[in-house]
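> dropping a prediction and its sequence here:
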Amino acid sequence: MSRRAPKRHVPWRLFSLLTLPLLAACSPQDAQTTLNRAISTSGLNVTNNVRYGPDARNVMDIYAPQNVNGAPTVLFIHGGSWEGGDKEGHKFVGESLARAGYVTAVMNYRLAPANRYPSYVQDAAAALKVLRDRAASVGGGPDNLFVMGHSAGGFNAVETVVNERWLREAGVPVSSVRGVIGIAGPYSYDFRGFSSAKAFPQGGTPDEIMPDRHVRRDAPAHLLLVAENDTVVYPQNALNMEAALKRAGVPVTRTVLPRLNHVTIMAAVARPLTFLGQTRQLIIEFIEAHKRR
């Protein structure tokens, strides 16, 4: 009878050195799989597939620290050009922020081209409503909410909160959202010239759809993180979004992270890979500065 070799623990620093070349060159999906293998949710309270709507993708996973009460509560929205991606690939986000003391939901949403704008934004608002309703039961604060997204998910996060329509329609009090975190998001571009046009209505225009055209004056503070070497989402998106927020009098911080690209700016949220850049640190500092006390 053969015996299986015991599972060996790989130190985080060694894991980081071994996988850094992969993360720099691989697809986002492969990078996410690699990151998820490096983390454990032991000691956290994890509730999978919490339903927030009728569609098969209207589900989210909630990661919560133990023994917290009224903790900042974060809704994270994945990227993928509105056509791909899933919550399973972002376990590392839930784990990382839960270890920082925050109740964190990682959501799926309906995908294009079958579901075009605003369906995925409406999904984010609906997920936030359910997360708010459940927050106290898992140690979170229903009026201590943050919305965060990467790439297409950054668009969803910002649009959900700055456009007064979506929270109102979902029944989420605007005052309950303390801040928005956009990571490499396309907030201001003419989608008609890109393959992502299939995520938006035929005949739609940027003026009708882009978040930088929809800023309400009572929107909460924003943190816009930009990767210096991003060749997927141009930095001009964050510049335009920052300008629109400032015109409306909304507090905003735009930070360019050196050496990072569209994939590694998100990978740096994972605790084993914080040496890549300051993504995780800046997110925590922003939440700490704006959380309800």
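Okay, I see it.
> from here on, contacts and neighbour counts on C-alpha atoms
Fine.
> what sits against residue 174?
Residues in contact with residue 174 (CA atoms under 8 Å, 6 or more residues apart in numbering) are 161, 167, 168, 219.
> wait, the first one touches residue 167, no?
When you say that, I think you mean residue 161. Yes: here residue 161 reaches residue 167: they are 6.7 Å apart, a contact under CA atoms under 8 Å.
> higher neighbour count, those two?
residue 161 (27 against 22; other CA atoms under 10 Å).
> got another one to weigh against that:
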Amino acid sequence: MVSSGRNEAVKAAVKSASAAGALALVAVVLAQSGAAAEAGATAAVTTAATGTPATETPQPSATPSPSASASASSGASPSPSPSATSPVRIRTFAYGPHVRQRMDVWWHTDGPRRPAVFVIHGGWWSGGDKKYETSVSRSYAQLGYTVVNIDYRLSGDAPWPAQRDDTIDAIATVRRNAAALNTDPNRYVLLGFSAGGHIAAAVGTYGDGIPGLRGVAGISPVVSPLTAYADGALGVGDAEQRKLRKAAIALAGGCLPTRCPKIWASMEPAYHVTSRDAPMFTVHSDDEFVPPYESELLKQALAEVGVPMTVKTVPGRQHSAPVYRERGVARTVQSWIAARLAPATP
């Protein structure tokens, strides 16, 4: 783990820095083409980066039931508060000018406005693609949610905080267009895998709370790049931890913590918690290369400001998607999300 002296030095650098101005969100209007308007119950997910259509996605079942096969591993799954389903339209939209600033949106075309689940893929911040989260996205669409499966600029495209900013821009774009997407702009959660879990946690602790965000869930989230940097030191970490250390350095634009403390501090969700942050839920294997104690550090920081966080561990060394496929994990995450997105009681 990072020494307390280094942590305090980085924290001090953050406190001495001037407050950043408000994030300028990219104004992107979701313009549906005539083809999208005629797509009906099911539309092909178009890949904006290449302009080529992907395989047509099957329509979710008419009614979400506990036995619905949301994914091969999810098991029985709870229904969200708007239990009635409707035809689902799936389209890829741009939320910014870069080729990776794209999102697949799955939305129900009639019935009540649905709460949303934003899915954020992993891949060491330097790789991965939203297409790998298609099964997870389908599972939450089948449960009745709007689902937003996002791509974002990778570390080779732009250093931190581009990844966090892209996610905030995607959220803002969906909220601006909530009526067209039959979505409740004030009820959504983030679900991130590995590096995507880090991005989700960073968004969850950004500023003084993100409007409408009800919860953040992470599967093997790298919630402390500084800890990953220390754990991956030569002679300390295993091969995957050394790879993660290099990935964290690349995320910081190639700059080490001692030379760029402000950048590294900005990557640490635990340094930015406030009492208005959304609750969090994370899952790790107890012996994986992104150890549960990273989440425990964040849990402690959130507890100090009165924000609840649950850290669940499962046996083994599995990481990210394989953890999600462990027996009962997907169901537990879905239940937590359903509770977070339930309508507020009067």
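Right, received. Where do you want to start? Bear in mind the structure is a predicted one, so any value in this text is a computation, not a measurement.
> TM-score of the superposition?
Overlay of the two chains. TM-score (TM-score structural alignment, normalised by the length of the first structure): 0.75; 242 aligned residues with a CA RMSD of 2.4 Å.
> tell me the one of the contacts of residue 174 of the first structure nearest residue 292 of the first structure?
Ranked by distance to residue 292 of the first structure (CA to CA), these are led by residue 219 at 15.4 Å.
> mind checking what that closest one lines up with in the second structure?
Aligning on TM-score structural alignment places residue 219 of the first structure opposite residue 277 in the second structure.
> mean per-residue distance, whichever helix in the first structure runs longest to the second structure?
In the first structure, with assignment by DSSP state H, the single longest helix is helix 119-134. Here the mean offset of helix 119-134 of the first structure against the second structure after fitting is 0.8 Å, by mean CA distance after the TM-score superposition for the first structure.
> which residue numbers in the second structure does whichever helix or strand comes after that helix align to?
Next along the chain after helix 119-134 of the first structure, taking DSSP states H and E as the criterion, comes strand 140-150. Using TM-score structural alignment, strand 140-150 of the first structure lines up with residues 183-193 of the second structure.
> still on that earlier bit, pick out whichever of the contacts of residue 174 of the first structure sits closest to residue 50 of the first structure.
Nearest member of these to residue 50 of the first structure, counting by CA to CA, is residue 167, at 19.6 Å.
> hmm, who's touching the helix or strand the closest one falls within?
Using DSSP H and E, residue 167 of the first structure sits within helix 164-170. Helix 164-170 of the first structure is contacted by residues 121, 122, 125, 126, 129, 160, 161, 173, 174, 214, 215, 216 when judged by CA under 8 Å, 6+ apart.
> got the buried residues for that helix?
164, 166, 167, 170 (16 or more other CA atoms under 10 Å).
> what do you get for stretch 94-111 of the second structure?
94-96, 100-109.
> can you check stretch 28-48 of the first structure too?
So for stretch 28-48 of the first structure, counting by 16+ other CA under 10 Å, buried means 28-29, 31-32, 34-36, 38-39, 41, 44-46.
> repeat for stretch 104-123 of the first structure
Those would be 104-112, 115-123, for stretch 104-123 of the first structure by 16+ other CA under 10 Å.
> go ahead and confirm residue 296 of the second structure touches residue 312.
No: under the criterion of CA under 8 Å, residue 296 of the second structure is not in contact with residue 312, lying 10.0 Å apart.
> the helices in the first structure, which residues?
12-25, 28-37, 91-99, 119-134, 152-162, 164-170, 206-209, 236-247, 264-267, 279-290.
> which residues are in contact with the third one?
Counting by CA under 8 Å, 6+ apart, the neighbours of helix 91-99 of the first structure from elsewhere in the structure are 32, 35-36, 39-41, 44, 62-65, 76, 103-106, 269-271.
> next step: the buried residues of stretch 94-111 of the second structure restricted to strands.
In strands, defined here by DSSP state E, the members of those are 94, 102, 103, 104, 105, 106, 107, 108.
> aligned to residue 152 of the second structure, what sits in the first structure?
By TM-score structural alignment, residue 152 of the second structure lines up with residue 109.
> tell me the contacts of residue 36 of the first structure?
89, 90, 91, 92.
> hmm, residue 223 and residue 286 of the first structure touching each other?
Yes: under the criterion of CA under 8 Å, residue 286 of the first structure is in contact with residue 223, at a separation of 7.2 Å.
> so for these two, which sits in the more crowded spot?
residue 223 (22 against 18).
> thinking the more buried one is in contact with residue 181, fair?
Yes: shown here, residue 223 of the first structure and residue 181 form a contact pair, counting by CA under 8 Å, at 4.8 Å.
> so for those two, which residues contact both of them?
In contact with both residue 223 of the first structure and residue 181: residue 283, using CA under 8 Å, 6+ apart.
> return the residue of the first structure aligned against residue 165 of the second structure.
In the first structure, residue 165 of the second structure lands on residue 122 (TM-score structural alignment).
> number of residues surrounding residue 14 of the first structure?
10.
> any idea how far it is from residue 254 of the first structure?
32 Å (CA to CA, to the nearest Å).
> please apply the same query to residue 115 of the first structure.
Applying CA to CA to residue 115 of the first structure and residue 254 of the first structure gives a distance of 30 Å.
> ok, now residue 235 of the first structure?
Residue 235 of the first structure is 10 Å from residue 254 of the first structure, where distance means CA to CA.
> again with residue 71 of the first structure
For residue 71 of the first structure, the distance to residue 254 of the first structure equals 25 Å [CA to CA].
> tell me the contacts of the residue lying closest to residue 213 of the second structure once chain neighbours are set aside?
With sequence-adjacent residues excluded and distances taken as CA to CA, 6 or more residues apart in numbering, residue 213 of the second structure is closest to residue 188, at 5.3 Å. Shown in contact with residue 188 of the second structure (CA under 8 Å, 6+ apart): 115, 116, 117, 118, 212, 213, 214, 215, 341.
> from these, pick the one nearest residue 330 of the second structure.
residue 117 (14.0 Å).
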